[in-house]
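Enquirer: how would this look folded up:
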Amino acid sequence: MTTKIFIDGAAGTTGLEIRDRLTGREEFSLIVLDDAQRKDEATRKDALHSADVAILCLPDAAAIEAVQLAEGSDTRIIDASSAHRVADDWTYGFPEIVGQDHVAQSQLVSNPGCYPTGFLALVTPLVRAGLLPTSYPFSVNAVSGYSGGGNALIDRFNNEPNLAFRTYGLAHGHKHLPEMQTYSGIDGPPVFSPSVIAAHRGMVVDTPIVLSALPGRVTSSDLQNTLNEFYASSPLVKVASGLPSEITLSQGAEPWDGLELFVSVAADQSHARLIARLDNLGKGASGAAIQNLNIMCGLPETAGLRI
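Expert: Predicted coordinates for the structure are as follows:
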């Protein structure tokens, strides 16, 4: 028996990549709507009610509307928007952080944001272990490929050949901050400096830590060993055993659903950089949705993923 999947917003970047990862998988059958049907509320509602699992690849307001349309059905929902990431009754879809069992048993799952995926993967295990205090003034410096900004930003980078770098969120209050604070367990939101570069996909998230300012002595071994232990059984998150001379992103990178973590500590142990590298369209979006779908359907966690 196949599981019926409806991707609401299948024409967008995230939806297209999810559909690509489902190609050839006999466990699933897709409910597909044409352009006219996607704009008809009654047809969308019927698709949402007919599906076993609906994956929402929509702007926040449209995702909220889709959840309302699905009310009264038994359909399980994975929402790739930011609308429900800290909402009551929703499970945060980061299995490595919240637990695979929690995701498996959930009716409503909210995909993490791409930047928070890198930040939380680095910081949450260290906060839980007591190595980093919840009161620490965290900051995050991150760069992403322009595909994370949707069609408008993709078009801008494609049509402005001299545009190489864009930093934004200058007014603070970025929509990713609530989930970054909530699921790391820290006392306040980090200072977040997101930027976009002239590459279609890829992301580096860099969190500096002044070790000498911590209340207790924390060494490079403490950081490394804690992350190693936390992700020892993860098929997708890998903690680098050594430090490369550089960490790069490529303009022509292929889809990738893994996540790499690096610990860089000064020789005198006074400060550190915690660095994550991922694909903003992979573990940061579509790959995470497929990982959650697999878990919810009792299938191998990495099935269909690019690793």
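
Enquirer: C-alpha from now on. contacts and neighbour counts both.
Expert: Noted.

Enquirer: near Val98, how many other residues are there?
Expert: Other residues within reach of Val98, judged by other CA atoms under 10 Å, total 13.

Enquirer: could you also give me the structure for this next sequence, so I can compare it with the first?
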Amino acid sequence: MAHKIFIDGEAGTTGLQIRQRLADRRDLEVVSIDPARRKDADARAELLNSVDVAILCLPDDGAREAVSMIVNPQVRVIDPSTAHRTAAGWAFGFPELAPGHRETIATAKRVTNPGCWSTGFIALVAPLVRAGLIPPEAALSVHGVSGYSGGGRGLIEEFEQARPAAGTADAFRPYGLTLAHKHLPEMVAYTGLAHPPIFSPAVGRYAQGMIVEAPVALWALPGRPKADDLRAALSEAYAGERFVQVATDLEIAQLSQARAGAAGYVQALDPEALNGSNSLRLYVFADESQGQARLMAVLDNLGKGASGAAVQNLNLMLGLDEAAGLSLA
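Expert: So this is what the prediction gives:
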């Protein structure tokens, strides 16, 4: 018998992407609310309590409301919103977080998806804190660029409407200028850091894909680790993982080579490189003479950063092949 799934908010960006990844699955039955009853609380509650797993592709308040409607103890929940990212009783939906964490998700009743930015940052930093290479008290920063799809329908419409009448001419837009981005609490909670990093995100004029970067002053760390130490710790942490890969020394050397007329420019590090996949690629670039490193993550903000992660968690919770419905780059 197929497992029954309800995507509450399936018409939004994340919901549509999840529905697309589940479209050809024969082991799942995705049920939808009657469009005429979409705003009917009783109809929503009925569906939320009748399925095996409810996926809440809703704003934070809507996700909290949906959880409050679920009274059937057999219903399990995946919440891609920010509402429950650090809430007690919720498993953090990054299976590769640490040894044994996959099993935590598999047995959980409530799973909260990571944010796209925090997925990259946590993947880079958590293993290094755990290995003792970065102390919890370290002062870190994180920045990068994401496609505008991560901003939801309003930002998508702004960037895609004809300019200049209704849209925007921006090629690159920094945001989070209050330094209080909603992903910061999970960045602290799941890396083991004592202080939030200085976070400077931006969106570019392209729809999908992202690069997340955390610069590290190696000279300021206890023991002054080398780039090879960081790379080795990341490689050990993600050994055997299907969706998280760490670039090899050879790949780093090839990417770091200067080309004529563009000294120091990376040749092939592209924020759109993993679009459509559930892959996450990690890089360690360094200048040993200066004692500096740049930790970088490339992922699809709508894939491993949102919908792909939700499907990966769904598979684990139902005891199915973790990679079902997902693709590698």
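
Enquirer: helices of the first structure, start to end?
Expert: Applying DSSP state H to the first structure gives helices spanning 13-22, 35-38, 41-50, 60-69, 95-98, 100-104, 114-128, 150-159, 177-184, 220-230, 287-296.

Enquirer: which one of these lies nearest to Val196 of the first structure?
Expert: helix 150-159 (9.6 Å; CA to CA).

Enquirer: and the contacts of that closest one?
Expert: Applying CA atoms under 8 Å, 6 or more residues apart in numbering, the contact partners of helix 150-159 of the first structure are 12-13, 146-147, 163, 198, 200.

Enquirer: adding distance to Thr248 of the first structure, write the helices of the first structure out as TSV.
Expert: Output for the helices of the first structure, formatted as TSV (distance: least, CA to CA, whole Å):
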stretch	distance to Thr248 of the first structure
helix 13-22	23
helix 35-38	39
helix 41-50	41
helix 60-69	31
helix 95-98	25
helix 100-104	31
helix 114-128	15
helix 150-159	20
helix 177-184	24
helix 220-230	21
helix 287-296	21
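
Enquirer: of the ones you listed, flag the one that's most buried.
Expert: A comparison of those by mean neighbour count, using mean count of other CA atoms under 10 Å, puts helix 287-296 on top with a mean of 25.

Enquirer: that one versus helix 13-22: what angle between them?
Expert: With axes from the mean of the first three to the mean of the last three CA atoms, to 10 degrees as the basis, helix 287-296 of the first structure and helix 13-22 are set at 50 degrees to each other.

Enquirer: mean shift between helix 287-296 of the first structure and the second structure?
Expert: Once superposed with the second structure, the aligned residues differ from helix 287-296 of the first structure by a mean of 0.3 Å; criterion: mean CA distance after the TM-score superposition for the first structure.

Enquirer: that helix aligns to what range in the second structure?
Expert: Aligned by TM-score structural alignment, helix 287-296 of the first structure falls on residues 308-317 of the second structure.

Enquirer: the matching stretch: how far from the chain's middle?
Expert: Chain-centre distance of stretch 308-317 of the second structure: 12 Å, with CA atoms, centre = their mean, to the nearest Å.

Enquirer: give me the contacts around that stretch.
Expert: For stretch 308-317 of the second structure, contacts defined as CA under 8 Å, 6+ apart pick out 18, 21-22, 53, 78, 80, 93-95, 102, 105-108, 111, 113, 277-278, 302-303, 321-326.

Enquirer: of these, buried ones?
Expert: Buried by 16 or more other CA atoms under 10 Å: 18, 21-22, 53, 78, 80, 93-95, 102, 105-106, 108, 111, 113, 277-278, 302-303, 322-326, out of those.

Enquirer: for the helices of the first structure, which one sits closest to Pro244 of the first structure?
Expert: In terms of CA to CA, the element of the helices of the first structure nearest to Pro244 of the first structure is helix 220-230, at 14.8 Å.

Enquirer: from the chain's centre, how far out does the closest one sit?
Expert: That offset, for helix 220-230 of the first structure, works out to 22 Å (CA atoms, centre = their mean).

Enquirer: so which elements touch it?
Expert: helix 114-128, strand 237-239, strand 259-265 (3 or more CA pairs under 8 Å, 6 or more residues apart in numbering; DSSP states H and E).

Enquirer: Provide the aligned range in the second structure for it.
Expert: Mapped onto the second structure with TM-score structural alignment as the criterion, helix 220-230 of the first structure occupies residues 227-237.

Enquirer: and for the closest residue to Ala61 of the first structure other than its chain neighbours, the neighbour number?
Expert: Excluding the flanking residues, the one nearest Ala61 of the first structure by CA to CA, 6 or more residues apart in numbering is Ala83, at 7.4 Å. Ala83 of the first structure: 18 surrounding residues under other CA under 10 Å.

Enquirer: surely Ala83 of the first structure touches Ile64?
Expert: Yes: at 6.8 Å, Ala83 of the first structure counts as touching Ile64 under the criterion of CA atoms under 8 Å.

Enquirer: how close does the match of helix 220-230 of the first structure sit to the first structure?
Expert: Averaged out, stretch 227-237 of the second structure is 0.7 Å away (mean CA distance after the TM-score superposition for the first structure).

Enquirer: how near is the residue sitting furthest away from the middle of the first structure to Ser250 of the first structure?
Expert: Distance from the C-alpha centroid of the first structure, by CA atoms, centre = their mean, peaks at Asp268 (33.5 Å). As judged by CA to CA, to the nearest Å, Asp268 of the first structure and Ser250 of the first structure stand 32 Å apart.

Enquirer: ok so, going back, tell me who's in contact with the residue nearest to Ala61 of the first structure.
Expert: If a contact means CA under 8 Å, 6+ apart, then Ala83 of the first structure has 60-61, 63-64 as its contacts.

Enquirer: pick the one among these closest to Lys39 of the first structure.
Expert: Closest approach between the contacts of Ala83 of the first structure and Lys39 of the first structure, by CA to CA: Ala63, at 13.9 Å.

Enquirer: for Gly150 of the first structure, see how far away that closest one is.
Expert: Counting by CA to CA, the gap from Ala63 of the first structure to Gly150 of the first structure is 15 Å.

Enquirer: now the contacts of Ala83 of the first structure in JSON lines, with distance to His172 of the first structure?
Expert: Converted to JSON lines, the contacts of Ala83 of the first structure look like this (distance: CA to CA, whole Å):
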{"residue": "Asp60", "distance to His172 of the first structure": "19"}
{"residue": "Ala61", "distance to His172 of the first structure": "21"}
{"residue": "Ala63", "distance to His172 of the first structure": "24"}
{"residue": "Ile64", "distance to His172 of the first structure": "24"}
